[in-house]
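**Student:** Sharing a sequence plus its predicted fold:
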Amino acid sequence: MNITNYNERSWAIDVIQEITKWADQRSVMVKRAGGETTVNTGTGSLFPDVLLYGDKNTLSNILQGWELKFPDTPLTDQELIKNARKKADIFGVNSFLVWNVKSAALYIINDKGNHEILHTWDNLNYVTKREHVKQYKNEWTDMLHNILSDISDYFNNGTIRSASIIDSITGNGISNFILGNTDQVAQQLEEKAQVDGDFFDDVNIWWLESRREYLGEKDPWIPLARIILISWTNKLIFGHLLKGFREEANEFNNITGDITVKEAVEKITSISEKCDFWNIFRPSLGEYLIPDTAWRGLVKFNDLLTRLRLEEVDQSLLQDLLRNTVFRSQRKAAGQFSTPRSLATLLASLTIKDKSSNVIDPCCGTGTIARASYDIKLNAGISNKDSLESTWASDKFAFPIQMATLALTSPDNMGEVIPIFREDATQLQPNMLVNLYDPFDGNILSKQLPKFKNITSNLPFVQQEDLKKLNPTIINDINSTISNIAEEKLMLNPRSDLYAYIPFSLWSLLEDGGRFGLIISNSWLSTNWGGDFRSLLNRFFHIESIITSGNSRWFKEADVVANIIILIKKDRKAVKLNNPETDEETSFVTLKENIEELVRDDDGKIDYTNANHLSSIIRTQTEVNDNNLMISSYSKEEITMAKNLGLGLNSLFANTKWLATVSNKMVRVNTLFDSIRGVRKGWDKMFYPTSEHGIESEYIKPVLLNSKSIKYLDTQATSDAFCCDVTKDELNQLGHTGALNWINTFEKGVNNTGVPLPKSIHSTKKERWYQMLPNQLAEIVIGINPGDRLFFAKLDKLSFINQRLSGLSRKDPDTNLDLCHALLNSVVGLFYIEALGFGRGLGALDLRSTDLKERFFMLNPNLLDQQQSNKILSKFQALKKRPILPIIQELNHTDREEFDNAVLESYGILHLKDDIKKSLITLYNIRTSVNK
């Protein structure tokens, strides 16, 4: 080659050859080199000029990337360093080298993410011109050998590290590069929706069902943009893997240069027609709407995959690459309720007793549960083919179908039909035709949907407010289905979330005696609609077990506490007669250890022996109390008794069988007290003024704003409430300018969304917009979201309470308020506080004012004589003199022990004290464990 034609690309080719020659003669970590050796297409490249590999014949171990320049580019050139660093991030390695012939610098990326020079070489300072490079080949070759020797030492001592091709392709580097264009894609999606009503409607329907998965997002554009970019990434990765199995997939190499999005979609569609995997390759919502910059990034990524030759990945690594692709997608785009693999494994293990039987996940999401079911079958010795044929999945949207297909694809089943299809779960019926795809020619295979022995699913988290917008007919349709099966008019509570409807919608798809394992929010355990849901579940299914976590949330990114429920289908005759088996029991199971530790081994791999052992204990309802789990089993009669005493199902995770002895000593609180709702007006700045308000005293009432300010069991309202029940004209006539000016200050104001305050402030027909009537005053208060302090506080006089509180006011002024206050704060009263609510995702207790009004029971003060009352009140004085303590400290405090002894002894139930305390502590620990 003529020296004048010798360019940087020519030099890079020579460097690669010299590295490989040097490595062949030595036993070092560097085995060979590759790099960017093709003509630049104009889209740029993500491939370094030189890439060092740690394997001689495969690409499985990537060591380091080098960027090469001729001497006229200084080694400190920021664009050169930036380019090299970007490629190091993409490949997931912690070092890179820049070399301009005369000198070289090795950079390391430290733990803080900053890059810094680790080593430099300045051997050839006399090489200053481009034409010198070919002339001084021997000299730069010697320098190259020095560089390689030094770099090998750094690898050997662990200073710099390599990356597997799996880490490179599925790690944060690639994801960050692709998702760096999210904002641009989101903007284009939003602009399209402004002019395309059909697209706007499609996005709205998707968002109504999916927005709770993305609680930090106020609109759909960013989440949808991420999904589109990740979906494209998945298609490209899988397309290059498919080249190892189907020659037609080599067309993916031609998604390069100036190809447009439309041309690429057409090319992929053509490939899918020949190779199938339509569930992976099908266009998804908004897929075409990618601006040019973002699309060029995807084309660059495809060029990178072409050069990495993924089709040559060793079979042993292929499944890991597929699994990591799915995991990366879950992490980056699948929302907050993507089912963790350990949770999916436990759910599948609990549900599937007959490992050879059919199972379906009708809301498959990312496919984790379907994959877990498949793996459970394989682990039991079922063949790959039979395991795949008996593992079905479906979803309403395209992206989950793509993810689930990737999750179920493995080197062992590449030629098999994967029974995944797109359909709304509420529309599934046995014998309906669904579309699968032939793996050889991609043709549609219409197949009848069988009845299933097992259904497993993490049901969608869609609230009833969105349900009516998402599917206006679903409520009537499923209520009609329920009534038809039962042969009498039945219906779910209108406030039910979507997940309450799906078990009844899918009832006909399940074989009689079949098992339904589902993951749902815990909100049903202690709500009115949840009680109706449970009653209907009991009619259509045997509720075999309800499992909760007693050690951290299962969904780490979401402030939601979830349960597993295992149901067994009753036949139509049993549903009609509503005649439950007398020995039917439900086990309430608390996992005391982190689910990851229970289901995985010491190396972090799924341990099916552990999962199956745990499932066997739960399924047989073996009452145990060890380090791993706690089980309490209840008959229908015992559950009914708890319900009649106002308790929700969440209380039964503790052993509460002592209630049978206590029940005749209890009375509903609403027989003695009126329940007071905290005042909600919608603009606290107006109704709870500061001390500088200037309002006349007759319009100011005491108000208690929150429970955090309450330090003692006796308390007082120290804040002001504006309470005016006269007209502005009357205020003017009276000369009460303070109140009048206060009203005028807010009359022209707006709320946080721009709505005028006179319209936005909550009021009734009897009230003026600025009125807060003094007809809801409390004597005793409780916070509606207690944390670690459980108590009822007594106010020194009737007072307003804010919406963050609930209150009680005596029906009969002769009721002994002090005695009731004491009994409400007994260990039985504190148990009721904990047992009536349900835990929120951040550990607070959700206790509504309706719970206090309708479901709260207390020890009956009318059963006590004067001597017993006096003794209780005497012991209660000590508690009132000191600050309220966190519940665990409170229960173990000496004066508390003496007080509870006096109360329980008076009712003849002192022997139950330890049981009651244990129940309370158990429920408290379960609630607060979500923060671990």
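**Tutor:** In hand now; what should we look at?
**Student:** make it CA atoms for all contacts and neighbour counts henceforth
**Tutor:** Noted.
**Student:** Please, where are all the helices along the stretch 801-932 of the chain?
**Tutor:** Along the stretch 801-932 of the chain, the segments classed as helices by DSSP state H, counting those that start in this stretch run 817-824, 827-836, 849-854, 866-881, 887-892, 894-906, 913-928.
**Student:** who touches the last one?
**Tutor:** Right, the one you point to is helix 913-928. Helix 913-928 is contacted from outside by 549-551, 590, 651, 653-656, 658, 827-828, 830-831, 834-835, 838-840, 842-845, 888, 891, 901, 904, using C-alpha atoms under 8 Å, 6 or more residues apart in numbering.
**Student:** The same query, at a cut-off of 7 Å, please.
**Tutor:** Applying C-alpha atoms under 7 Å, 6 or more residues apart in numbering, the contact partners of helix 913-928 are Ser549, Gly550, Ser651, Ala654, Asn655, Thr656, Val827, Val828, Phe831, Glu834, Gly839, Gly843.
**Student:** The third one now?
**Tutor:** Taking contacts as C-alpha under 7 Å, 6+ apart, the residues outside helix 849-854 that touch it are Asn670, Ser675, Arg677, Ser806, Leu836.
**Student:** try this one next to it:
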Amino acid sequence: MSRVIRREFDVEERIAEILKRFVGKRFNGVTVTEVVRQYDRGLEGRKADIAVLKDDGKPLLLVETKKEHEKRSPGAGKRFIPTSGEVLGQVFSYAAILKRNGVYVPFVATANDKQIAVFVVPEDIDKHVDWKAVDRRNYARALSNDYIYGVLRPRCLLFHKQIRFAEDFFAEILETLTGIYVKKYGIEEKKQPLHYSLIEDLRGFVDFLTPYIQDAITLGGKYKEEIAELVEDYGKTRGYTPTPEQLTREMAYVLLNKIVFYKVLERHYELEPLRQLYREGIASTVSQYLKKLSELFSKAVEVTRDFEPVFHTGICDRIDVVENEEVLKALDWLIELIDEYEIERFGDIVGYVYEDLIPAEERHALGEFYTPKPIAELIVKWCVRTPDDRVLDPGCGSGTFLVEAYKRLAELKLKRNFSKVRFVPRDVHEQILSQLVGVDINDFPAHLTAVNLAMRNPKAPSTKLNVVVKDYFKIVPGYKYLRPFEVKSVEGERLAEVSFKDFDAVVGNPPYTRWTEIDEETQDMILKLYRNTISKYGLTPQVSRGVEPGIYTYWIIHSTQFLKDGGRLGMIISDSWLQTKYGTGFFRYLLMHYKIHAVIDVSARVFPVPLIGACIVLLEKCPNQDERLNNRTVFMYLDISQGSLEVSEVLELLEKARASKLESHEHLFPSGAKALVRVYKQGDLLEYNDRLINLIFRADDILNRLRRHPLITSLATYFEPSYGNIVYLYLASKGVVRGVRNVGGNEFFYLSEKGAGEFGIPKEYLYPLLPSPRYLRFFTFTQDDWDRIKRDGGECYFFLCHKRREELPDPVRRYIKLGEGPNAQIRLRRRPGESVGRPVSESQAAEARLSRRDLFLDWYDLGGVASAPIVASRYAQYWHRFALVKFEVACDDDIMALIPRGDVSLDEDEMGALLAYLNSSFAKLYIESRGRTTGGGALALEANILMDMPILDVKKLARSDVERLASLFDKLEGGARRLGGADEVENVFGSVLAGELTDKGSIKPGVEGLFNTVIRDIDYEIAKMLGLEHLVEYVRQMVLDMAKRRLSRAGEADVGSLKGSEPAVAPKPARSRKSEKPSSKPPTARLDEWLKPQ
């Protein structure tokens, strides 16, 4: 059989390189003494890929990244599923061999380039391997299925998750493992719920199969002739032509979906059992396996007289896979997994895997994110109140909200908890389906919704299901369409009248899409429908001014039209509106159309994509102004950094808060989770005109007091903030040039010393460059700092050419030619749909410069560099460092440059005093309350935010005060240099606070931190000057609370922090074998008891 080779990097090398950084470091009192590749001590001629050794010289952890017979195969690290029997057999055999030789290894891991699985090793592992198979190196038979599914997976699997090749990721793993090893943690405390490990299993199958499909249907990155025509037709009906990567991944997912659904039907109909066809000798090649599956799927349609669109899926039925024994094994493994766990018992587990059909960055652009079930449950339970409610989900995806609505309606109709209902009676099932309407622009998730709902009662599929494939904004409420909609059902597409008006509830998770990411046709439709409304409430997109409301604002405006009076809207939306100016306009729209019951901000990141923070809005449509004005609106911040919450607890607290006369209070839940609750009379909010985040944290009380103080002025008094200090960026920041605020091709304008030399560019056309805020680690930037960038081979020069072409030397003219024309060699990054990136000369910024020939001589001319004595990182995770520039450099647009106004002159001490204030907790409070939260919990500064920033008016201070603050700034800079930078959380906040603020597992112990030392001194000195000493600790605590809220988005998604009513599903009991009986002993909390021999 052929072998698929797609070498991107060596997984073993990448993991080992990261782990070696921890040599000599201690985790929970355990020192990593050595990291060894190809570890062979005591392994009887075998070699483990990586061994992490502890203080006694013995392994703490073994990591396998390849199957043994593929050790010399390039790319083999990608070619296995980390939890397959053969892979587990190999790594546990190594642990058993070492145990036989007197060395107990407490942990093992398997990893490829996508996933990692980490296990605790039972102390009696040597008693549970088949030694004959181990000696023959037949690892597929080294462990019995009963042992894998009855012991290892339920008791010993700590976690199985997507891998990140980053230091903090592996530091967290080591912190967890050493904590269990020294009995600081019990295994149950750290074990991942089975639900999530199964999700990774299914993702792993799709990841594994996709490249084998791609190699079968493509050649040289293009579709093979026999499928190219089908793809073209498919693109015409679908609205876009999928790339080979997209289509092959979808084919793998569809096959997974078919197998899962067949196994479900197998338990309800007289169908031939789908067995492990390769292991049982029924299929010996991949083509035979696929043919047999196709026969079974067709038979399922025939027997059930239903479900044709599940099993007959158009182009995805044309799946082809290159011949490889590993594919046969993977298909067998999937069937075995489904048999062992009856996956449908875990709810919409396949819906999670749907996320991975589209890579994360593309999902972000499309705004598609899967909603955790408890979030959907909370929203649906609040919105759906009677058994006859009609429910609309206008962006239904794979059906999470509609499934929860189904369960809620079933409970209301049958008067009992859904967990007590095995199958809803057929008549009730059909009633419920007729009350649910879903819309999705994409036919594939719409199809999944239909399947998901049908699985509520596989014996009673219904044609009454209404899932419409259409752009939501093209559905006008109450309009009588000339032709019926095409709707999806398990029986296929059908024509039906769907009434889009007077819904009792509209629920969902709108797309997380910015205005510029919406297609032009939909933009036009939104403006046509709601131009007056969005103008009235300040929601008109103004991209050049940075006003770019998310699509969810228009989504809710549109949804309002579908609700009946008194109907409820519940959605989880981006939390960005809470900290933007347009958010106040959106809030005003809500005030005028709804009783705003609650805005719930959640500390834990609930989506598995770091770019997304979210909040829940619960609204009741109300045309009566008096009722709206007298409504009590709750703003709630849920801090789930400690403990967890039940959906019922949140709903109960919400109702108590609305009924209470208390305006604000903190609530502590039994689990340790906390809620900050603010209650307002809705009428009192009509005149509110500031960022909504301040209705939760009330930073305005302090900031307004600052603004009224005679020693406070705005930053605009002294400086003009700019996105970088290159003249084009400065003019674009001011609006003099109407263009994007980037140079338009860093690939061309930013050069390393080596690159500049290779192109022969003379020094007069090169200007020292600060290319990224990651080099701005301290509170000053010096020539030594710049020299370090140059020595390390970084981009250290900026191509500065303010001359006409005819005046330029030949090397410069040749270099410019590389960035222009059809033969350009230096191009912009390729955008979706482009085969190659455009020439740099065709960037938006270049075109903007060409339109202003009065300022710029040509597209390559950026005008020059403006002097900026103070700069700050535009984005910061922990603390925005305002730095004194001691060496003149050109700054990238990700660096905010403070350019002095023409009449401003500050001496050295005044500059130092101002910098002390800019790096204080008072300035930090302003930034936390006004800054824009971005990906991974970072906080963004914008020019307009800096313009309005209250600062000390250093010209009005006594000279002695100026000198004291300047001295403290010097102390701050010295402290940062000693710590090695102010860009690490421990160095800013100290080890203790860093652990509370983040979920990093690798906090450096014993660091006191700048916040607890010199920044504290600065805070008290400023407060003393302003007469606010009594408020210092309040300000500092508020900074910590707001930072904690933001940073909680930066860790891994804590989708389990909010718990629904559905109990966790336990694995089925393992099949008993005569040779080993499953232990009846309950799980214990500590390692020594957990791992005692059975």
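**Tutor:** That came through, no problem. Here the structure is a predicted model, which is why all the values come from computation and not from measurement.
**Student:** picking up where we left off before, show me the one of the helices of the stretch 801-932 of the first structure that comes nearest Leu777 of the first structure.
**Tutor:** helix 849-854 (14.1 Å; C-alpha to C-alpha).
**Student:** Measure how far the closest one is from the centre of its chain, please.
**Tutor:** Relative to the chain's own centre, helix 849-854 of the first structure is displaced by 30 Å; criterion: C-alpha atoms, centre = their mean, to the nearest Å.
**Student:** Now it: buried residues?
**Tutor:** For helix 849-854 of the first structure, the neighbour count (16 or more other C-alpha atoms under 10 Å) marks Ser849, Asp851, Leu852, Lys853 as buried.
**Student:** rewinding a little: among the contacts of helix 849-854 of the first structure, which one has the most neighbours?
**Tutor:** The most neighbours of any of the contacts of helix 849-854 of the first structure, using other C-alpha atoms under 10 Å, belong to Ser806, which has 28 neighbours.
**Student:** still on that earlier bit, looking at the helices of the stretch 801-932 of the first structure, which is closest to Ser164 of the first structure?
**Tutor:** Smallest distance to Ser164 of the first structure across the helices of the stretch 801-932 of the first structure (C-alpha to C-alpha): 39.9 Å, for helix 913-928.
**Student:** and the closest one, how far from the second structure on average?
**Tutor:** Following superposition, helix 913-928 of the first structure is found to deviate from the second structure by 1.7 Å on average (mean C-alpha distance after the TM-score superposition for the first structure).
**Student:** Could you give the separation of that helix from the chain centroid?
**Tutor:** The chain centre lies 27 Å from the centre of helix 913-928 of the first structure; the measure is C-alpha atoms, centre = their mean.
**Student:** buried set for that helix?
**Tutor:** 913, 915-928.
**Student:** now it: which residue numbers in the second structure?
**Tutor:** Counting by TM-score structural alignment, helix 913-928 of the first structure pairs with residues 1032-1047 of the second structure.
**Student:** In the first structure, which residues correspond to the longest strand anywhere in the second structure?
**Tutor:** The longest strand of the second structure (DSSP state E) is strand 563-574. Structural correspondence for strand 563-574 of the second structure: residues 510-521 of the first structure, per TM-score structural alignment.
**Student:** Give me the contact list for the matching stretch.
**Tutor:** Outside stretch 510-521 of the first structure, the residues that reach it (C-alpha under 7 Å, 6+ apart) are 347, 351, 451-459, 499, 560-571.
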